[in-house]
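Trainee: Sequence and predicted structure, then a few things I'm wondering about:
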Amino acid sequence: MYMPQAFEQKDPDLVFGLMSSLGVATAVSNGPEGMIASHVPVEIDREGGAKGIIRCHFAKPNLQPALIAEGAEVLFIFQGPLAYVTPAWYPTKAETGKVVPTLNFAVVHAYGTGRAVEDPIAMRRHLTALTDHFEAEFPEPWKVSDAPDEYIDRMMKGITVVEVSLTRLEGKWKLSQNRSEGDRRGVTEGYRTEGRADMQALMEDFALGGRQG
């Protein structure tokens, strides 16, 4: 990923935090006819392996997990908040007119190699972790144990679980850090006006003298 120094995010807490909060990623790897990509739910195990582990699952007919299990490198793309920046938000527009539109965003690229998980107990543990993550926001969370065991066992036969040991992580928080303070404040106010509280918070944290990448 192209990485200007001003946008590089090195804080592992923030990088893993974004990955964990999303719970989904795009898995990209080489296939027999070129690049192949799948959109998968992911379980993040920050303490596993040397640099962390990602567990995910694919529909059984999908060819990608077999390729990953054979040692093909896989890239997981975690797309966090993303929003347009209009030049109208920059004070520089009125001063010089030398401005153009852009996008601001937070994204993580996670690389690694994997293996297939065939142990039914490990598979169920993975599905339980995913379910607990996504159900946490509900007042009465559904649990895997709420369904009959034989039904869950039958459903597991339709998926392939993959465990990927991470080898490299890249975090990019592009939040107008290369603009003047006045322009950064203009963008922050623009997001506030547009109701983009997520982008406003990121701007306040990383582009207005708060946290650093």
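Mentor: Received it, and whenever you're ready, just let me know what you need.
Trainee: For the rest of this, base every contact and every neighbour count on C-alpha atoms.
Mentor: Fine.
Trainee: Contacts for stretch 124-134 next, please.
Mentor: Here stretch 124-134 makes contact (C-alpha atoms under 8 Å, 6 or more residues apart in numbering) with Gly23, Pro41, Val42, Glu43, Arg55, Cys56, Pro141, Trp142, Lys143, Val144, Met156.
Trainee: With stretch 167-180 instead?
Mentor: 1, 3, 6-10, 15, 50-51, 104-113, 183-184, 187, 202-203, 206-207, 213.
Trainee: one more time with 7 Å, if that's ok
Mentor: 6-10, 15, 51, 104-112, 184, 203, 207 (C-alpha atoms under 7 Å, 6 or more residues apart in numbering).
Trainee: Against Val164, how distant is Thr102?
Mentor: 34 Å (C-alpha to C-alpha, to the nearest Å).
Trainee: Comparison target, given below:
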Amino acid sequence: MYVPAHFAADDAAVHELLANHGAADLITATPQGLLATLLPFVYDPQAGEHGALLGHLARNNEQWRQPVLGEAMVIVRGPDAYVTPSWYASKAEHGRVVPTWNYVTAHVYGRLVVHDDPAWLDALVRRLTDRHEAASPQPWSVDDAPPAFIAGQLRAIVGVEVVISRIEAKLKLSQNRPAADIDGVIAGLEARGDAASAEAVRLARR
């Protein structure tokens, strides 16, 4: 990943992204070529030296069956947004401005481990469910469904774990712009209703 120094992410920002992202793309190079699946992951910082990402695939998905050539990669994304130069104060000053795209992303590399164990899968789906149901006024629980039904669902999936070896992360959030331009970007994003991207820019300027 191309990461200019002013867009580099520190360890705290990387941890925040991995701990709070939604779904991410699992990409593997295989004898059949590149394969990719979008799926939710749980970040386990205690697994291995650099942590691990835990998720699951449909059993019918061929990706988990294929030998992985080298490392697997997971592309994790945070907020992203189009930035119009109309938001920049410098547009009125000299006009030498162009559109851009702000984004937060990490390329997570590691060894892919397949888990075909019902107990491991049960623990994983409970972690995923608890995390994403936490904000609901009436959170759904795995135990709300009949046990036989859940057992059948678990048989239809296979667990995957990416044991992290390295991470390349980038926070492109207008850090290269003058302060007045950054203020304009925050105001523009908020007016557009993109509070998440506006807050990311606000945090990146500190």
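Mentor: In hand now; what should we look at? Since the model is a prediction, treat every value here as computed from it, not as a measurement.
Trainee: Any chance you could compute the TM-score here?
Mentor: In this superposition the chains share a TM-score of 0.93, using TM-score structural alignment, normalised by the length of the second structure; 206 aligned residues with a C-alpha RMSD of 1.6 Å.
Trainee: So Thr102 and Val164 of the first structure - more neighbours on which side?
Mentor: Val164 (27 against 11; other C-alpha atoms under 10 Å).
Trainee: residue in the second structure matching that one?
Mentor: Mapped onto the second structure by TM-score structural alignment, Val164 of the first structure lines up with Val162.
Trainee: who touches that match in this structure?
Mentor: Ala52, Leu53, Leu54, Gly110, Arg111, Leu112, Val113 are the contacts of Val162 of the second structure under C-alpha under 7 Å, 6+ apart.
Trainee: one more time with 8 Å
Mentor: Neighbour list for Val162 of the second structure: Ala52, Leu53, Leu54, Ala72, Tyr109, Gly110, Arg111, Leu112, Val113 [criterion: C-alpha under 8 Å, 6+ apart].
Trainee: ok, now Lys93 of the first structure?
Mentor: Pro87, Val99.
Trainee: wait, is it part of a helix?
Mentor: Yes: assessed with DSSP: H, G, I helix; E, B strand; the rest coil, Lys93 of the first structure lies in a helix.
Trainee: Identify the residue of the second structure aligned to it.
Mentor: By TM-score structural alignment, Lys93 of the first structure lines up with Lys91.
Trainee: repeat for Met199 of the first structure
Mentor: With TM-score structural alignment as the criterion, Met199 of the first structure lines up with Ser197 in the second structure.
Trainee: what about that match, neighbour count?
Mentor: Other residues close to Ser197 of the second structure by other C-alpha under 10 Å number 23.
Trainee: From Leu203 of the second structure, how far off is it?
Mentor: 10 Å.
Trainee: who touches both of these two?
Mentor: Common neighbours of Ser197 of the second structure and Leu203, counting by C-alpha under 8 Å, 6+ apart, are absent.
Trainee: and stretch 181-189 of the first structure, how far out from the chain's middle?
Mentor: 26 Å (C-alpha atoms, centre = their mean, to the nearest Å).
Trainee: Please apply the same query to stretch 156-165 of the first structure.
Mentor: Worked out by C-alpha atoms, centre = their mean, stretch 156-165 of the first structure lies 19 Å from the chain centre.
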